[in-house]
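# 3D model of this:
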Amino acid sequence: MAQPTAQQKAQPTLKRRIGLGLLTAYGVGVMVGAGIYVLVGAVAAQAGTYAPLAFVLAGLIAAPSALSYAELSTRMPEAAGEAAFVERGLRSHALSLLVGLAIVAAGTVSAAAVLRGGVGYLTSVVPLPTLATTLVVGAALVLVALIGVLESLTVAAIFTALEVLGLALVIWAGTTAVPTVEWQAPQVIGWTGVGAGATLAFFAFIGFEDIVNMAEEVKQPERTMPRAILLSLLITAALYGLVAWAAVRAVPVADLVASEQPLALVWARATGGSAAPLALIAVAAALNGVLAQMVMASRVLFGLGRRSPALKVFHRAHPLFGTPILATSAVGAVVLIGALALPVAALAGATSAILLGVFVLVNAALIGVKRQTPEASFRVPMIVPVVGLIASVAALLMLLGGGA
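Below is the predicted model:
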């Protein structure tokens, strides 16, 4: 067995401390986030009482890209995963760096927007000053991310448990509520509306791709990564379908569409109680999204530092904590500034467009990699990345067309 060279020994390394459970919880937490707490009404506006079907269909649309990520993560288990995939599959260093920076930008902007929204939920329940609360909460999350990945993902897992608890309460409330007239006598299924709802619901599944950027801190990544990606997608799809079912069963579609907090409305209508507990759980969901995105973006920046001399300063791991300290600090600073200064309205659409473009390139990269090296420890049929590429292009065109 060859001994590592002096240069390899000198390379900064991250600590492998993450197992399947924490990685799956991280993936579920990133996908669930705060979005599902407001997205159900928008999907119901398109699909009506068939909103649960739209969410299931969206999960099926996301599945091919998730499978492509699963195979690529076993072939190249490293931080800045998408950049590595694109460079190898499409043989373009410039394009790989562009993809990596796009992922950093999307994660950072998303974290800033979610931090701002989460603080808004918090201050609506507890009378606190917005500016100071944003700074304190944001700085606390940056500190957790700096201390260690195990600590970060443990905190994220706690937030994820609270998120899932909130969704479970909504499902229970919807199950026990008196069914609406629409639910008891549903109209004939309108596939055009269901398809439009599925395109919108697809964005609630964005997040599984973040898992691959944790690869250098995962135990046995070749086995753990694909399992975590697929488990995260299955768990999230089941939760989304059940939540949407509970919502349209308990509350008329028009009321869901008109509400800015549709799941809190489901709880209030079904139980007759205050919606404050659901608002606090939405805060936990937001904080989870912020922490997960900061952890992901800093790992991508760390990985890009290995690939680009201009970003080499970020390829440094703290000797004690084993975290990319400069990358995390830089991402955290931008998140705080963005949460205080950036307009939130258009950020979600921009983030989704960036990530769908990345999905197109990643699926194309897997097609190229499979042609170069067919064998791998985890393989999917060639049709999977082809379908993933087509679905991502179609969703991107629909998104851009809708925003035109």
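# contacts and neighbour counts: CA atoms only from here.
Will do.
# the residue nearest to the spatial centre of the chain - nearest residue in space that isn't next to it in sequence?
Centroid-nearest residue in the chain, with Cα atoms, centre = their mean: Gly207, separated by 2.1 Å. Spatially, and ignoring its direct neighbours in sequence, Gly207 is nearest to Met31 (4.7 Å; Cα to Cα, 6 or more residues apart in numbering).
# check which helices and strands the host helix or strand of the one you found sits against.
Secondary structure assigned from DSSP states H and E places Met31 in helix 20-32. Secondary structure elements in contact with helix 20-32, counted by 3 or more Cα pairs under 8 Å, 6 or more residues apart in numbering; DSSP states H and E, are helix 149-176, helix 221-250, helix 276-307.
# which residues does whichever helix or strand comes after it contact?
Heading C-terminal from helix 20-32, the first helix or strand you meet, by DSSP H and E, is helix 36-47. In this structure, residues lying in contact with helix 36-47 by Cα atoms under 8 Å, 6 or more residues apart in numbering are 50-51, 54, 190, 193-198, 200-201, 204, 240, 244, 247-248, 253-254, 256-263, 282.
# want to put them side by side, so please do this one too:
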Amino acid sequence: MSNLLKVKSLSAIMGEAQETGEHTLKRSLGSGSLIALGIGAIIGTGIFVLTGTVAAQYAGPGVVYAFILAAVGCVFAGFCYAEFSAMIPVAGSAYTYGYATLGELFAWIIGWDLVLEYAFGAATVCSGWSGYVLSLGQDFGLRLPPELAGTPGSVFVLYQGHWEFLGRVQAKLEQSGIDWHSLPQRHGVFNLVAFIGIMLVTSILVVGVKESANFNSVIVAVKLFVLAVFLVVGGNTLIHHPEMMKVNWHPFLPPNRGHFGDFGWSGVLRGAGVIFFAYIGFDAVSTAAQEAKDPKKDMPRGILGSLIICTVLYILVGLVLTALINYKYLNLPDALAVGMDATGVRWGALLVKIGALGGLSSTMVVMLLGQSRVFFSMSKDGLLPPFFSTIHPKFRTPWISSITVGLVVATFSSLIPLAKLGEMCSIGTLLAFIIVCAGVWVLRKRSPELPRPFRAPWMPVTPILGILVSFGLMAGLPWETWVRLFVWLALGLIIYFAYSRKHSRVQLGLGPEPPH
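Prediction:
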């Protein structure tokens, strides 16, 4: 058992961080680029898609409370990530932190768990992205057959001569007194748009991290502008039509309907567990630590700065959206566009759709970047096959890892419904946060003398609260999601004992893998 908990020495990790040459990752990102990466990941599906979903299914306008609760949990975990990423500036994020503090078995578990966070996260985002692509296409008369426009099980109905996604037109049908069951129906089979979207983002990542960061920074500026327009136009509409707020915000927190998570405060807790997915971007910043120019200063700024900015925006957008549209009709993949439609500003709805496309695109970039960098680190340690750590000689990116991850994620996003993807990503993220918080606490006790460019405040209160809040949010998720987590981790342990343990460079007493 002791061998399973063998730690990777900090000297070996820091040696990898200081490697240079054409076979290493290129340090080209400053604090501005890292904050943009964080915003690029955070402001995506959470604000453009899940805001409506959580309001409709769990909390009503009280989705704002869910955002605040999730943000509080993120602050504690964010401090711990900032300490680790400044201290251990390598690409593996929580995986590497776990290896240095809790041992190889925990490192493997967290690395395998990060697949849930980043791969399922990118798939979730792309599922929402495809909804906005299809919606925008319909505005210009472009439509795909229903079988290629949705995941298996998604329902399309024939309405006004066109096949429409049921979630998008259900409110209109009810208001018109039309029973959607009476309309012709077809079902999705394979989301072609989502598959193509992931592969396009993968191509950008293969070309280079600096190019990916520049693309992301431009898109971040666009989507911040779009959100500002949504808040200004929506706020102006509400000022002139205050009756919309009175109707749609009553009750602000719908009463529980007899089951845990079915509105009420338990619905806020469950909604926070689901919407926690909206915040995972700040920890994805830590996967770029080995590509930061000055990680000691830049990483804490990137992680905490992006978290603060996005929390404020989430609260404001949640308030305006639920005031414009009754929460019962917000279970849509393009909720913000529908909210803008309610203002009557035609160009505004079009702008939101374009901004959402850009926003979700940048989120996919950061999620896929994070996943490929985790595989890169695990491969260098011998826990995954060596081709995952192969660096492209021209682009200086882990290109095989990026392409492999892209293909898997593209398949996920094409075949698995949005809600299931979001729940799996959230529980994976929360487990990662628990291990990172525990790792900071352990390392403070074990090696208090180590230099820490950034120190998480209020020790040990900060990691303890990070663990408790994260576990509480996990507890609010459906039991089926827990079952899927345990099955996923069991599959990972089979791979670890069948392959990884036998090839682990730490177990074999070898130093860092030479660049290739």
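# after superposition, what is the TM-score?
Structural agreement between the overlaid chains, expressed as a TM-score with TM-score structural alignment, normalised by the length of the first structure, amounts to 0.88; 398 aligned residues with a Cα RMSD of 2.9 Å.
# can I assume Pro448 of the second structure sits in a strand?
No: under DSSP: H, G, I helix; E, B strand; the rest coil, Pro448 of the second structure sits outside any strand and is assigned coil.
# burial of Leu399 of the first structure, as a residue count?
Burial measure for Leu399 of the first structure: 18 neighbouring residues, criterion other Cα atoms under 10 Å.
# what's the counterpart of it in the second structure?
By TM-score structural alignment, Leu399 of the first structure lines up with Leu477 in the second structure.
# quick check: closest non-adjacent residue to that match.
Beyond its immediate neighbours in the sequence, the residue positioned closest to Leu477 of the second structure (Cα to Cα, 6+ apart) is Arg270, lying 5.6 Å away.
# got the contact list for the corresponding residue of the first structure for Thr45 of the second structure?
For Thr45 of the second structure, the aligned residue in the first structure is Ala34 (criterion: TM-score structural alignment). In this structure, Ala34 of the first structure makes contact with 114, 282-283, 285-286, 289, judged by Cα under 8 Å, 6+ apart.
# between those, which has the most around it?
For these, neighbours tallied by other Cα under 10 Å; top is Gly289, 32 neighbours.
# that one against Val30, yeah?
Yes: with contacts counted by Cα atoms under 8 Å, Gly289 of the first structure reaches Val30, the gap being 5.5 Å.
# what's around the corresponding residue of the second structure for Leu287 of the first structure, how many residues?
Taking TM-score structural alignment, the alignment pairs Leu287 of the first structure with Ser361 from the second structure. With neighbours defined by other Cα under 10 Å, the count for Ser361 of the second structure comes to 27.
# contacts only, for whatever residue of the second structure lines up with the residue nearest to the centre of the first structure.
The pairwise alignment with the second structure assigns Gly207 of the first structure to Gly281, based on TM-score structural alignment. Taking Cα under 8 Å, 6+ apart as the contact definition, Gly281 of the second structure lies against 37-42, 363, 366-367.
# repeat that for Thr311 of the second structure.
For Thr311 of the second structure, the contacting residues are 67-68, 71, taking Cα under 8 Å, 6+ apart as the criterion.
# how far apart are stretch 226-238 of the first structure and its match in the second structure?
Taking mean Cα distance after the TM-score superposition for the first structure, the mean distance separating stretch 226-238 of the first structure from the aligned residues in the second structure is 0.5 Å.
# would you mark the buried spots in that stretch?
Across stretch 226-238 of the first structure, burial judged by 16 or more other Cα atoms under 10 Å covers 226, 228-233, 236-237.
# and the nearest residue to Gly338 of the first structure once chain neighbours are set aside, what element?
Nearest residue to Gly338 of the first structure in three dimensions, chain neighbours excluded: Ala112, at 5.3 Å (Cα to Cα, 6+ apart). Counting by DSSP H and E, the element that carries Ala112 of the first structure is helix 93-125.
# that helix vs the second structure, mean deviation?
Mean deviation of helix 93-125 of the first structure relative to the second structure after superposition (mean Cα distance after the TM-score superposition for the first structure): 2.4 Å.
# tell me the helix or strand right after that helix.
Scanning forward in sequence from helix 93-125 of the first structure, with DSSP H and E defining helices and strands, the next element found is helix 130-147.
# can you give me the angle that following helix makes with helix 93-125?
If you take axes from the mean of the first three to the mean of the last three Cα atoms, to 10 degrees, helix 130-147 of the first structure sits at 130 degrees to helix 93-125.
# figure out the length between the terminal residues of stretch 7-20 of the first structure.
Its first and final residues considered, stretch 7-20 of the first structure spans 31 Å by Cα to Cα, to the nearest Å.
# what's next to that stretch, contact-wise?
With Cα under 8 Å, 6+ apart, stretch 7-20 of the first structure has contacts from 149-150, 216-219, 224-225, 227-228, 315-317, 322-324.
# switch to 10 Å and redo it
Contacts of stretch 7-20 of the first structure from elsewhere in the structure, counted by Cα atoms under 10 Å, 6 or more residues apart in numbering, are 3-4, 24, 26, 79, 148-151, 153-154, 214-221, 223-229, 231, 299, 302, 306, 315-324.
# so the helix or strand harbouring Ala171 of the second structure matches what in the first structure?
Applying DSSP H and E as the criterion places Ala171 of the second structure in helix 166-175. Residue correspondence for helix 166-175 of the second structure in the first structure, counting by TM-score structural alignment: none.
# thanks a lot, see you next time.
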